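Engineer: Below is the structure, and that's it, no one-letter string:
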């Protein structure tokens, strides 16, 4: 695989798996404009291209709190049944167009209740929209499966309620749970009761950690709360004194040796100040050290990105090969919140044959 020339056209054809992608951060700019006009919400601009550029510029602050503030306008248009159905369906179709074969979408239902919907109604509506999108993708010959992660907002008091919905809908498309929001000052252990409940109910969960806060956040997420994956986790490098020597601290060693997946989002991490460049992003060093890193988009609208773009940036700026892209895709399949037999089938029947087919038709380097 390393002898294959990796260009954007090849990357587009590769099957992709994304585990960390927020529904309210991935709307189409034109959809935001149309839905905002329908409800009388004022946007920074009503030109879709200008709005897309505004999102990326506003998010390029180097600060997680300011980054999160850009969600004001997407959330404003996701407070009605119509808005949720449309954005969920389009979310799936946009993944399919990007070559994603399996995705996990996350959102916090409590943030979509300002229009009168209950949290349960929000979940029901989003699942209906996702199902419609998956049916449309199958009909178009670009099938994609999407599982849902429900989020609790770590700075509010409805995390346990959201966890209850994850349990209630686990046979209706919800595959796991997460907490999101401002990390610094809101440690995951504040919501230990919710995580203990999820463990008792055998519902897997990930936790945003190691992005705006360092090793204590990661340690709490894993050793106190029991997370099976870590959202971002870039600051695990603080427990690796020398990335080139590969000597790991005890926490970093635990993460690598227990095969705990790190849901890494390079472009987003640059925007929030968790990384300084694509070339120096920890994902490359951690991959080379044997960590189970996965590649993700985080928020496609806010970061102006896609899985194709994230892969291409790593090829162009960090020297990644087709083998590297295959490695993080396989990592993502292995770490998906799906039953083992379904993960195995996805890998055997879709991802590995898809890579083999794409590489066969690509010219050598």
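Structural biologist: Cool, the structure landed. Predicted, not measured: the structure shown is a model, and the values here were computed from it. Numbers count the residues shown, from 1 in each chain.

Engineer: C-alpha from now on. contacts and neighbour counts both.
Structural biologist: OK.

Engineer: Strands of the stretch 201-350 of the chain, start to end?
Structural biologist: Shown for the stretch 201-350 of the chain, the strands assigned by DSSP state E, counting those that start in this stretch span residues 206-209, 229-232, 261-264, 293-295.

Engineer: Let's have those strands in a markdown table, adding distance to residue 359.
Structural biologist: Compiled in a markdown table, the strands of the stretch 201-350 of the chain are given as follows (distance: least, Cα to Cα, whole Å):
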| stretch | distance to residue 359 |
| --- | --- |
| strand 206-209 | 33 |
| strand 229-232 | 29 |
| strand 261-264 | 25 |
| strand 293-295 | 20 |
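
Engineer: how far does stretch 97-117 sit from the chain's center?
Structural biologist: Going by Cα atoms, centre = their mean, to the nearest Å, the spacing between the C-alpha centre of stretch 97-117 and its chain's C-alpha centre is 11 Å.

Engineer: For that stretch, list every residue counted as buried.
Structural biologist: 98-113, 117 (16 or more other Cα atoms under 10 Å).

Engineer: Put this next to the first one:
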């Protein structure tokens, strides 16, 4: 019998997360601790509960630029090896506690150099935290090193991704405000990564429209699209029929993964509401859609909660949640054998057990 999963049941499902920012998922108590230890003076409050409320309220503005401002505080306290290692370790624990079996977590090494760390020290500190956390909590975590699109260090960061790809860095990304900073500004980095047979994703189609998506795919060769929400602008709906434009048709035909983050997309104004989020239509049209958290602290969310919202709004059952999860694992930058092992040995059996253990019919 098909059932509508509850939040607690979803937490037990073996899930996959592809789009999660390390500096966007720090525990509020850890932010306060690290601020006190480092002498960081700018926190709006040092009480963990009040700090959580502040982050969520500041992020819930409808503006991507305002949303990004909240990161000044989390990044501000992540400027030492000890801080970076602690945040990565706790991230692994938090994701494992949410039932995630594989995750790719991204961060921008260039933002953690204020107190004298080198790029290499930043990467190694994060890798150390994830290695220890992954081992202790039974989760596989790969990292994506991110270049900021308004800066000029993308080649440096791309070289860093290649240098550490056998140590746990599984890919590269660019992030930051899209408007005025097209991905083609970093074309040399993407061409280098392609020559090195390296994986990369590009934030595109979140704060800007179809040109950002087109450039990310056709000029830069992105393996995945970070968000990709505005692909909906190339789809015309007439009643029960949908007509895809050339770009949307290409994205679907090529099975280009969309790293969608429903709550975050609403907060930044990329979607009006969960009910109006393009994910519903794109799932019906069988795009390669994945569900993600983006920034767990700012959005006050988890992957289980993102799934629960989709269940509530779209009436999804276990088959839908498994479809999203398998999509994510297929699209991961992990080796093919690892992906196959998790899909067939962990994800499908885990969902099968949950699916047939329920007794509550869908409404």
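Structural biologist: Perfect, thanks for sending it. Since we're looking at a predicted model, the values are computed, not measured.

Engineer: which bit of structure 1 covers stretch 257-267 of structure 2?
Structural biologist: Stretch 257-267 of structure 2 corresponds to residues 261-271 in structure 1, going by TM-score structural alignment.

Engineer: what comes into contact with the matching stretch?
Structural biologist: With contact meaning Cα atoms under 8 Å, 6 or more residues apart in numbering, stretch 261-271 of structure 1 is reached by 19-20, 59-64, 67, 211, 228-234, 255, 275-278, 281, 283, 291-299, 303, 305, 310, 331-332, 335.

Engineer: mind listing which of the buried residues of stretch 97-117 of structure 1 are in strands?
Structural biologist: Using DSSP state E, the subset of the buried residues of stretch 97-117 of structure 1 located in strands is 100-107.

Engineer: if we can go back for a sec, so which of the contacts of stretch 261-271 of structure 1 sit within helices?
Structural biologist: If you go by DSSP state H, those have 59, 64, 67, 255, 283, 303, 310, 331-332, 335 in helices.

Engineer: Identify the farthest-apart pair in those residues.
Structural biologist: Within these, 59 and 255 form the most distant pair, 29.4 Å apart (Cα to Cα).

Engineer: quick one on the thing from earlier: in TSV, list the strands of the stretch 201-350 of structure 1 along with distance to residue 364 of structure 1 and mean neighbour count.
Structural biologist: Output for those, formatted as TSV (distance: least, Cα to Cα, whole Å; neighbours: other Cα atoms under 10 Å):
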stretch	distance to residue 364 of structure 1	mean neighbour count
strand 206-209	39	28
strand 229-232	34	27
strand 261-264	29	28
strand 293-295	25	27
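
Engineer: wait, which of these is closest to residue 221 of structure 1?
Structural biologist: Nearest to residue 221 of structure 1, of all those, is strand 206-209, at 6.2 Å by Cα to Cα.

Engineer: where does the match of stretch 257-267 of structure 2 sit relative to the chain's centre, distance-wise?
Structural biologist: The answer for stretch 261-271 of structure 1 is 9 Å, by Cα atoms, centre = their mean.

Engineer: now do stretch 243-263 of structure 2
Structural biologist: 17 Å.

Engineer: What lines up with residue 178 of structure 2 in structure 1?
Structural biologist: Under TM-score structural alignment, residue 178 of structure 2 pairs with residue 183 in structure 1.

Engineer: Its match touches residue 216, doesn't it?
Structural biologist: No: counting by Cα atoms under 8 Å, residue 183 of structure 1 stays clear of residue 216, with 11.3 Å between them.

Engineer: and those two? which has more neighbours close in?
Structural biologist: Counted by other Cα atoms under 10 Å, residue 183 of structure 1 and residue 216 do not tie: residue 183 has more neighbours, with 22 against 15.

Engineer: Ignoring the adjacent residues along the chain, who's closest to that one?
Structural biologist: Nearest non-adjacent residue to residue 183 of structure 1, counting by Cα to Cα, 6 or more residues apart in numbering: residue 212, 5.9 Å away.
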